[in-house]
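Visitor: I'd like to go over a predicted model; first the sequence, then the structure.
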Amino acid sequence: MFPKPIEKSSRATQIGYQAFLPLVLILWLLPLIAVAVFSVKPDADFTNGNYWGLPSSFEFFTNYGRVFFESDMPRYMLNSFLITVPTVIGAIALSSLTGFALGVYKFNGNLLIFFMFIAGNFVPFQILMVPVRDLTVSMNLYDTKTGLILFHIAFQTGFCTLFMRNFIRQLPFELVEAARVEGVAEWRIFWYVVLPLMKPALAALAVLIFTFIWNDYFWAVVLTQGPDAQPVTAGITSFNSQFRAAYHLMSAGSIVAALPPVLMFFLMQKHFIAGLTLGAVK
């Protein structure tokens, strides 16, 4: 039923696994390695057709200096933080409340409401492009960070509620009953009893949502334009001119844009893994 651990396989299988794993890892990392190499190449390498060869000169400080000091990349990065952080806070706050209500209270329609949250995750977001754009235009939220924040919160709350509700259902319900017997108000039960136990789930969900929103490109292009509101994923395209693309600057900007979610994951790795695995084994 379950795959056999590699330690229990034959010696020949273990050797083949150890030899094959580095090759697969290199193949998987090949696009990232290519972007990293492109980011330190001079512009002349691309005009001369030296796409996959070694750099003719090492232009790390030149390329990254132009990204930070001769472009709007710092502004795009700031926009990404101003969009991502409020979205993470808003989505987690709403999903914590809805997850608590759906996970603790028993009422008619509980399961139906929960299924509605789940159903929203299966709607292809591409079909929402035109109505969402028209809605933001009619509400004067088009090309604003506020419009993008509100949309992301609305779109991510369904997944977050699914995550929170299932996590809360794994908590010992006796704690809630004991607090009710003592006459504790419901909001105090949520704040002082349930919420502290949800810290691993909150950390795991924060990392996931931060990564989702930070790496979003589709809605950043659909709902924003220009450096006033565009996040870094859409702002990287500003390195393209009318007749050619600055691949070395786009690659350097891509590496810079990828650092915040990677850094956040490593800072919260312990809590992230604990949140995903808590309740998996009894």
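Guide: Okay, I see it. Keep in mind it's a predicted model, so treat the numbers as computed, not measured.

Visitor: only C-alpha atoms from now on, for both contacts and neighbour counts.
Guide: OK.

Visitor: what about the strands in the stretch 51-200 of the chain?
Guide: Counting by DSSP state E, counting those that start in this stretch, the stretch 51-200 of the chain has no strands at all.

Visitor: the residue nearest the centre of the chain and residue 190, how far apart?
Guide: For the chain, the residue nearest the mean C-alpha position is residue 211 (1.7 Å; Cα atoms, centre = their mean). From residue 211 across to residue 190, the span is 27 Å (Cα to Cα, to the nearest Å).

Visitor: now for residue 107, how many residues are close by?
Guide: Residues near residue 107, counting by other Cα atoms under 10 Å, number 9.

Visitor: look up how far residue 130 lies from it.
Guide: As judged by Cα to Cα, residue 107 and residue 130 stand 36 Å apart.

Visitor: do the same with residue 191
Guide: 40 Å.

Visitor: repeat for residue 264
Guide: Counting by Cα to Cα - residue 264 and residue 130 are separated by 33 Å.

Visitor: then this one, side by side with the first:
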Amino acid sequence: MRAGMVAPAVVPVPKVPRSRQARVRRATLHAFLIVMAIGWLVPIGGAIYSSLRPYEETSEKGFISLPDTLTLQNYRDAWNQGEMSHHYWVTALIVIPSVLITLLFASFVAFGVSRFTWRFNLALLLLFTAGNLLPPQVLAQPLFQMYKRIPLPGFLSDTGYLLGSTVGLIIVHVAFQAGFCTFVLSNYMKTLPDEIGEAAKIDGAGVLRQFFQIILPLCKPALAALATLEFTWVFNDFFWAVLLENQGADRPITSSLANLGGQFFTNDNLVAAGSMLVAFPTLVVYLLLQRQFIGGLTLGSSKG
């Protein structure tokens, strides 16, 4: 500024008051979210409340009544009667390989269709994504017949076939979940700058080195969000476990709830306690990865 010149006065810009219409929309949105949250939490709270009460008290006084006794006996009975420890182990043998193989396989496909330009990359992505459009019930019968005829080594299956084996369940979960994961990861990889791959090529990095040392570490938020979703979906599966596992002892944790009900009588308080035990691992995984999960709701939304 030249000497002798007077600096112009800075006039503060008045804050524009929020319109009444915007406040009404915001209040309506908050009211809707509160109602929806209460609607989801009431059944869960009711199940927890029921699981802590003896069945005799609930049958005598009704479900909506003040408790005389709160006890953890239903949880102990559900753990023993449902053979929860065994089913947790069987579930781990199914869920952990399914999630890891799905994410690795989907990462390979997403890397190929998003970071390289070739003739059939879009067609391959559509092929994987189209598999999610078919409901599992449509493929149940042909898949069941196919599993009855595909042999498997004895150390992998007690029946000698894919039917009734843990390997068969893992293959089904990988096949049905890979399409969604490929779609999400491909959209996320498209948001990564192309200059990263070009710089890696100049430094002499091959395709595998680019994937494992550059692209895959950058996809940690997407992989964490997908791991949370995939763990929940595979863990909660009941349809494929009942269809493809012949013996109840080899089925995952969700099927153990069937052991808590009798033929002519069902202790609803006991089933509620068993349901809480079944839901506990998914709740722990969500709490540990909730930041990545919430951030993953908008993965790849800015490009592609």
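Guide: Structure received. Keep in mind that what you see is a predicted model, and the values were worked out from it rather than measured.

Visitor: more neighbours, residue 264 and residue 130 of the first structure?
Guide: Counted by other Cα under 10 Å, residue 264 of the first structure and residue 130 do not tie: residue 264 has more neighbours, with 14 against 10.

Visitor: over in the second structure, tell me which residue corresponds to that one.
Guide: Aligning on TM-score structural alignment places residue 264 of the first structure opposite residue 285 in the second structure.

Visitor: quick check: that match touching residue 228?
Guide: Yes: using Cα atoms under 8 Å, residue 285 of the second structure makes contact with residue 228 at a distance of 6.7 Å.

Visitor: ok, average deviation of the helix or strand encompassing residue 272 of the first structure from the second structure?
Guide: Using DSSP states H and E, the element containing residue 272 of the first structure is helix 269-277. Compared with the second structure after the fit, helix 269-277 of the first structure shows a mean deviation of 2.8 Å (mean Cα distance after the TM-score superposition for the first structure).

Visitor: give me the residues contacting that helix.
Guide: The contact list for helix 269-277 of the first structure (Cα atoms under 8 Å, 6 or more residues apart in numbering) reads 199, 200, 201, 202, 203, 204, 205, 207, 265.

Visitor: next one: the third one from residue 57 of the first structure, what distance?
Guide: Pointing back at residue 201 of the first structure there. Counting by Cα to Cα, the gap from residue 201 of the first structure to residue 57 of the first structure is 47 Å.

Visitor: residues making contact with stretch 135-151 of the second structure?
Guide: When contacts are defined by Cα under 8 Å, 6+ apart, stretch 135-151 of the second structure is touched by residues 160, 161, 162, 163, 168, 243, 244.

Visitor: about what we covered before: for ChimeraX, write the select line for the buried members of the contacts of helix 269-277 of the first structure.
Guide: Filtering the contacts of helix 269-277 of the first structure down to the buried ones (16 or more other Cα atoms under 10 Å) takes a single ChimeraX command:
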select :200,201,202,203,204,205,207,265
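
Visitor: so of the contacts of helix 269-277 of the first structure, which ones are in helices?
Guide: Counting by DSSP state H, the part of these found in helices is 199, 200, 201, 202, 203, 204, 205, 207, 265.

Visitor: distance to residue 166 of the first structure for those - can I get that in JSON lines?
Guide: JSON lines is the format used below for those (distance: Cα to Cα, whole Å):
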{"residue": "199", "distance to residue 166 of the first structure": "14"}
{"residue": "200", "distance to residue 166 of the first structure": "13"}
{"residue": "201", "distance to residue 166 of the first structure": "10"}
{"residue": "202", "distance to residue 166 of the first structure": "13"}
{"residue": "203", "distance to residue 166 of the first structure": "15"}
{"residue": "204", "distance to residue 166 of the first structure": "14"}
{"residue": "205", "distance to residue 166 of the first structure": "13"}
{"residue": "207", "distance to residue 166 of the first structure": "18"}
{"residue": "265", "distance to residue 166 of the first structure": "22"}
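
Visitor: kind regards, and thank you for your time.
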